[in-house]
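Colleague: one predicted model, sequence on top.
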Amino acid sequence: MTLILKNLPFILQGLTLTLALAVTTLFFSTIIAFLLGTLASLRFRWLRVVVKVYVELFRDIPLVVNIFFVFFVAPLFGLELSPFAAVTVGLSLWGGANGAEIVRGGFASVPQHQWASAAALGLKTWEIYAFVTGPQALRAILPPFVGLLTLLVQATSLGALVGVTEFFKVGQIIVERTTMMEGWNPAFAIYSAVLLIYFVICSALTWFGRWLERRLKSDLRRPASGVAAMPKPVTQLP
């Protein structure tokens, strides 16, 4: 405990960088996911094929290989990316691919008669997505998307492999520095603290996802406001 308190500013710095990496990755992953997921739900076959190739490519490549590829290959094309930027790009490409499949599935869950009715009313394509099918698809998209955020928080630890001083890397540095300078190995205490904090963050996100799913289901079962309930039949007494 003394060792943790002594290195608390360093630990908080690493935790802040981990959260910043997770938020940045989620931001770009969300943009990629909703853009590609929406394109995949359009009626143009060639668009669906392009999105499918992208999704399968980045979902089938191991995430650590994807990060290494961005970090080591980008400089060959004149893109000098910092470790933070390289990890952000690698995680965003992977998160966008998984998120695109979630968004596509969300739009596919909307009944076909909703699309047909909106088109029959003369709505434009963007109006159908924005005002008719989009709000309905969000009910199916949001819970698994929160789960994707949990995976992205866990995946930020891979940044330690390319030099990002995030939370897990900070733990490694403390263990190595203490072993070399003080002659004892604090690996159990430090990595237990790292494990506990990751568990708390990811458990909170998992709980939020389950709460959101229950809330959306209850809203779905609730009758719309302004709709009168059907009167119960009156039983005539003899």
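Modeller: Right, received. Where do you want to start? Quantities reported herein were computed from a predicted structural model and do not represent experimental measurements. Numbers count the residues shown, from 1 in each chain.

Colleague: rest of the way, CA atoms for contacts and neighbours
Modeller: Noted.

Colleague: hang on, Tyr144 packs against Val103?
Modeller: That one is not Tyr; residue 144 is Pro. No - using CA atoms under 8 Å, Pro144 is not in contact with Val103; the gap is 9.6 Å.

Colleague: and the two? Which one has more around it.
Modeller: More crowded of Pro144 and Val103, by other CA atoms under 10 Å: Val103, with 29 against 19.

Colleague: what's the helix or strand for the nearest residue to Ser41 once chain neighbours are set aside?
Modeller: Among residues not flanking Ser41 along the chain, Arg104 sits closest, at 6.0 Å (CA to CA, 6 or more residues apart in numbering). Assigned by DSSP states H and E, Arg104 belongs to helix 83-108.

Colleague: before we move on, the earlier item: mind listing what the residue nearest to Ser41 touches?
Modeller: By CA atoms under 8 Å, 6 or more residues apart in numbering, Arg104 lies in contact with Gly37, Thr38, Ala40, Ser41.

Colleague: got another one to weigh against that:
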Amino acid sequence: MNGTNLDIIGDYLPYLISGAGVTIRIVGTSIILSTILGYLVALARLSRIRVLRAVAATYVWVFRGMPLILSLFFFYYALPQFGPRLSAFTAGVVAMTLNSTSFFSEIIRSGLAAVPKGQVEAAYSVGMSPWQVARRVIYPQTLRLMLPPYINNCVIMLKESAQVAVITVPDLMFQAQKAYNATYRPLETLGVAGVLYLAITSALMLLQLIVEKRMSERKAPTVAISEEKVDA
């Protein structure tokens, strides 16, 4: 690589790093919101109320089958026709959150449904409160089952976040496109962007490997329920 190529990288690297920061912000915000909403949707899917189950199932069906880019276009370009106009960043967060919620809800629902009902009934039979049952019986086993696919879905979200560039969110992909349009040097501009994406996704995948290793080193959590008094 000659000096000119290195100069291009040096000139545009701050912009690419800034774009990477925007990518992390939009993905991080979407992960937090979609985890909260995904938990609520998962509870609705498991509810005994038929209407709640139907609404939640319809939501999951719609957004799991809808491409992210279509959601982005709708919330940024089509929604203003009905009144509210969102900024590019907000539209990106809303679209990614609603799409990802449908996937997170299924991960959480599967984890909750995998807890043996016998353990829950036994916990209630010895006097545990609903909060104690959740904290000591349901959540430990659910977390163990859902963490690997949960982190894997976070990695997928990070890669798919490059699509927010189409609605002018100044993320890493958007900055890489600007640098390429100004220099016509795809190797340097897009190559550095690829390295930055790889660094971020590698950190998440490393976290996934660490979690899976720790989980595999531990025995599956069991619930020891005795006739002794249950502490809060």
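Modeller: Structure received. This structure is a prediction, so every number in the text was calculated from the model and none was measured.

Colleague: matching residues in the second structure for the helix holding Arg104 of the first structure?
Modeller: Using TM-score structural alignment, the residues of the second structure aligned to helix 83-108 of the first structure are 88-113.

Colleague: and that stretch, which residues are buried?
Modeller: For stretch 88-113 of the second structure, burial by neighbour count (16 or more other CA atoms under 10 Å) applies to 88-89, 91-112.

Colleague: mean per-residue distance, that stretch versus the first structure.
Modeller: On superposition with the first structure, the mean distance recorded for stretch 88-113 of the second structure (mean CA distance after the TM-score superposition for the first structure) is 0.4 Å.

Colleague: off-centre distance for that stretch?
Modeller: 6 Å (CA atoms, centre = their mean, to the nearest Å).

Colleague: now stretch 198-209 of the second structure
Modeller: Distance of stretch 198-209 of the second structure from its chain centroid, counting by CA atoms, centre = their mean, is 14 Å.

Colleague: likewise stretch 168-180 of the first structure?
Modeller: Here the centre of stretch 168-180 of the first structure is set off from its chain's centre by 29 Å, with CA atoms, centre = their mean.

Colleague: same check on stretch 70-89 of the first structure?
Modeller: With CA atoms, centre = their mean as the basis, stretch 70-89 of the first structure stands 22 Å off its chain's centre.

Colleague: and the helix or strand containing Ile190 of the first structure, which residues are buried?
Modeller: Element membership for Ile190 of the first structure (DSSP H and E) is helix 187-221. By neighbour count with 16+ other CA under 10 Å, helix 187-221 of the first structure contains the buried residues Ala187, Ile190, Val194, Tyr198, Cys202, Leu205, Thr206, Gly209, Arg210, Leu212, Glu213, Leu216.

Colleague: does anything pack onto it? Which helices or strands?
Modeller: In terms of contacts (3 or more CA pairs under 8 Å, 6 or more residues apart in numbering; DSSP states H and E), helix 187-221 of the first structure is packed against helix 134-155, helix 167-182.

Colleague: that one vs helix 134-155, what angle?
Modeller: Interaxial angle of helix 187-221 of the first structure relative to helix 134-155 (axes from the mean of the first three to the mean of the last three CA atoms, to 10 degrees): 170 degrees.

Colleague: how about the residue mapped onto Leu17 of the first structure from the second structure, what does it touch?
Modeller: Applying TM-score structural alignment, one finds that Leu17 of the first structure aligns to Val22 in the second structure. Contact partners of Val22 of the second structure, counting by CA under 8 Å, 6+ apart, are Pro170, Asp171, Leu172.

Colleague: count the neighbours of the aligned residue in the first structure for the second one for me.
Modeller: When you say that, I think you mean Asp171 of the second structure. Using TM-score structural alignment as the criterion, Asp171 of the second structure maps onto Glu166 of the first structure. For Glu166 of the first structure, the neighbour count with other CA under 10 Å is 25.
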